[in-house]
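Engineer: Structure for the following, please:
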Amino acid sequence: MNFENTLAFAKALDQADELAAFRHEFLFPQQNGKTMRYFCGNSLGLQPVTARAALDAQLANWQQHAVEGWFTGQQPWMFYHKELKRLMAPVVGATEAEVCPMNTLTVNLHLLLVSFYRPDSHRFKILMEAGAFPSDQYAIESQIRFHGLDPAACIVEVSPRPGEQLLRTQDILDAIHDHRGELALVLFGGINYYTGQLYDLEKIAGAARGAGARVGFDLAHAAGNVPLALHDWQVDFACWCSYKYQNAGPGGIAGIFVHERHFDDRDLKRFAGWWGYEEERRFLMQKGFVAGAGADGWQVSCTQVLPMSLYHAALLQFERAGFMEPLRRKSMELTAYLYWVIGEVNRAAGSILFEIITPAAPAERGAQLSIVAKNKGKEVFDALVERQFLGDWREPDVIRLSPVPLYNSFEDVYLLGEALHDISSKLFAS
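Structural biologist: I've put the predicted structure just below:
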């Protein structure tokens, strides 16, 4: 597409947008009586207008039925998670049996590592991206120590080449091959939180299987952002939060994926709890854990009904939007326009004020662009906030901006560029 740096052009794109109406289904933050233009869905998605009603409905069930709400009412809590499984599966490319809403992201990562990181004297290493989100780093370190091993000897980090910001896929594949005899697990993020790089998860999964290792993905920044095919890629396990691109609220309930080939493996270790017991016999309270069918067998505690209701409301929006294909189409156009608009700001300044470190190739990124501000970055960021543009800041010099297809517009992107140009003209005037 040939972009134009005009408000009329941006509005024309919005008029042609098949998802434009969804913008009115979200509540935008306010500042000094003005509506913020929100570019921070990579950290916390906006509140759907249906969220309050969904939560109120479950509060009403609690009020009316009390403990009987587990078995009575329009949505008995005992089976409520199954409706979410139906909606989660298309978001991550799985069968309904392979997914389950439960707990929070890092809790789920620990539970899954119990099952899928089983080091022995030959295979004990975990390969991961250097600079992974700290929660993943800490979880992996502690799991390795739990097995009485040394993280320094067990963790293989793949780093960008000197002078580069991004990982090359071939370097990841080469690292898997080089450590193939000692690898127990390949654990990667789907999208790097700092650079916004989308990894080639299919190739990584294939290489891990070829090396005889298990493969798992942390999809915190990928689920609800980019199309995924976890089942077809033969991924062993994955986990994700729901509060970023899936708009399920701060600290919202998270999700897991376990490939169906593991369902009948009764020797697979896990930390068990009663909600993971066979559903039909759960209330017999018998000794001896018998895992429930599918990913549900990894549940530990009972369903978190209130957080689940918020996730349910958000997932229904995904269903009405047609799930990931239409969202991805618009996301690629929005992000490409933002990429171009930032280039226009640099061209107008006659120098590179803002360097985009996210991949230029659309297939290698999601909705996020990470921008290195070459000078006075925090001042630029604060000035954007003062003008009602909210992204987020990462030390020492990165502004992350994420145009989300469900609620951001092309007009948002154009006006953000206009604001950046004006701020830069004033901050860097000679």
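Engineer: Could you use CA atoms for every contact and neighbour count after this?
Structural biologist: Fine.
Engineer: What is the end-to-end distance of stretch 6-26?
Structural biologist: Terminal residues of stretch 6-26 lie 26 Å apart, using CA to CA, to the nearest Å.
Engineer: Second input sequence below; structure requested for side-by-side comparison:
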Amino acid sequence: MQKNTLDYAKQLDQEDPLAHIRREFHIPKDESGKEWLYFTGNSLGLQPKTTQEYIQQELDDWAKYGVEGHFEAKNPWMPYHEFLTETMAEIVGAKPLEVVVMNTLTTNLHLLMVSFYQPTKTKYKIVIESDAFPSDRYAVQSQLKFHGFDVEEGLIEWKPREGEELLHIEDLETIIEEQGDEIALLLIGGVNYYTGQYFDIKRIAELGHAKDCMVGVDLAHGAGNIQPNLHESGVDFAAWCTYKYLNSGPGSLSGLFVHEKHAYKKDLPRFAGWWNHNKETRFNMRQPFDVMPGAEGWQLSNPPILSMAAIKASLDIFAKVGMDALREKSIKLTGYFEYLINQIGSDKIKVITPSDPQQRGCQLSVQVKDADKSLHQKLTENNVITDWREPDVIRCAPVPLYNSFEDVYRMVEILKSLL
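Structural biologist: Sure, this is the predicted structure:
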């Protein structure tokens, strides 16, 4: 039986086997030294305390070895991206062959669409969520234009029903049944940025593949949050950023997944660079292009080490904790948050994120009737960092790595006082 008291929240923290992990992160503080209540790990994750040490190691080795750091550094730079692969694969439920860290999110989506969006005159349409993150929309619109198609005709939107915020898989099924012969690609956000709704990506892949459509997933709001089990899902490709739930720092690199079934298709269309060329002959320099198998076959350039060092610092924490334990805490933490919001007992406020834990990650999108951004500003003035989305939604993400049950309790008490 949950309780709406500070003592109960503190008791939950005392019983939490992951409570100590919070101490491994820098919690932002105001000028007086008071910690902020930080609920925007869905926009930018907090910095692990080891990040500076990991980056400093590479700076020291650069100073010490110069170019020889590619081979002589403590963590040699030549294969550095490989140090990230195994843990990243575990986080997203993939085989190491299927995952690589490179570039940034939208760049990777474009590189993947070079291979997996191969339209014909009759089968060229792309399906996205109607409220997909803008960069996804812009990316697919530009792909349609690049291939000479009209955006209005080529872009199909999977929309909520009238008066609702959430999407129904049955409506996507209808779209595919009716237009599947004209659809070349489904590109769906695994967790919707606005509502926090987590989609059944295995079911989406099955629906798309039944009509010979390629299926891709943007996991920007999913990686490190939910367990997408990408290999088992059967999706053709996926990409995600690492600076949200994966805590790698502002604008850091992206992760990329290509299903094993495509790993050895050397004839897949793709852009090429020397880093997706066979690593055994890469430095021969005069060999014809020989693409590597697996996700590494989509790399173009050598890895940016300083950014990867920050990713490694975070991934080492994930490896220690494990996604099963994180997901278990996430369900409890978000469930308590939802309980407290519902205890406010006002018809002005509701959670639009699904109540079913299997249909959401740790983000709750709280809709406040007749509110405007001044509510968000008042929260900020009270040391609460949340994310405002027009017209009336506060996005809040209690991240299980570093948010506590007491954080959640105090945040809701402040919100209640402002209402």
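Engineer: Hmm, Phe3 and Tyr414 of structure 1 touching each other?
Structural biologist: No - using CA atoms under 8 Å, Tyr414 of structure 1 makes no contact with Phe3, being 10.6 Å away.
Engineer: Excluding covalently adjacent residues, which one is nearest to Glu260 of structure 2?
Structural biologist: Closest residue in space to Glu260 of structure 2, ignoring its immediate chain neighbours: Glu98 at 5.9 Å, by CA to CA, 6 or more residues apart in numbering.
Engineer: unless I'm mixing things up, that neighbour is touching Val258, no?
Structural biologist: Yes - in this structure, Glu98 of structure 2 is within contact of Val258 by CA under 8 Å, at 5.1 Å.
Engineer: Need the overlap of contacts for these two.
Structural biologist: 294-295 (CA atoms under 8 Å, 6 or more residues apart in numbering).
Engineer: the more surrounded of Tyr414 and Phe3 of structure 1?
Structural biologist: Neighbour count, other CA atoms under 10 Å: between Tyr414 of structure 1 and Phe3, Tyr414 has more, with 23 against 11.
Engineer: Report back the residue of structure 2 that's furthest from centre.
Structural biologist: Ranked by distance from the centre of structure 2 (CA atoms, centre = their mean), the top residue is Arg286, with 38.4 Å.
Engineer: residues in contact with the residue nearest to Glu260 of structure 2?
Structural biologist: Glu98 of structure 2 touches 89, 257-260, 263, 294-295, counting by CA under 8 Å, 6+ apart.
Engineer: Now render those residues as TSV, adding distance to Ser314 of structure 2 and neighbour count.
Structural biologist: As requested, the contacts of Glu98 of structure 2 are arranged in TSV below (distance: CA to CA, whole Å; neighbours: other CA atoms under 10 Å):
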residue	distance to Ser314 of structure 2	neighbour count
Ala89	14	22
Phe257	19	31
Val258	23	28
His259	25	22
Glu260	26	21
Ala263	27	17
Gly294	24	24
Ala295	21	24
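Engineer: and which of those is nearest Leu112 of structure 2?
Structural biologist: Leu112 of structure 2 lies nearest to Val258 out of these, by CA to CA, at 8.5 Å.
Engineer: Excluding residues flanking it in the chain, which one is nearest that closest one?
Structural biologist: Nearest to Val258 of structure 2 is Phe237, by CA to CA, 6+ apart, at 4.5 Å.
Engineer: Let me know whether the one you found touches His259 as I believe.
Structural biologist: Yes - if you go by CA under 8 Å, Phe237 of structure 2 and His259 touch, sitting 6.1 Å apart.
Engineer: Would you map the helices across structure 2?
Structural biologist: Along structure 2, the segments classed as helices by DSSP state H run 6-15, 51-65, 69-72, 82-92, 105-116, 134-146, 151-154, 169-179, 201-210, 230-233, 305-321, 323-343, 373-381, 405-418.
Engineer: who wins for proximity to Tyr245 of structure 2 among these?
Structural biologist: That would be helix 305-321 among those, by CA to CA, at 9.7 Å.
Engineer: Contacts for stretch 198-210 of structure 2, please.
Structural biologist: Residues outside stretch 198-210 of structure 2 that contact it (CA under 8 Å, 6+ apart) are 169, 173, 176, 180, 185-186, 190-192, 214-215, 217, 228, 232-235, 358-361.
Engineer: Let's see which of the residues you listed end up in strands.
Structural biologist: 185-186, 214-215, 217 (DSSP state E).
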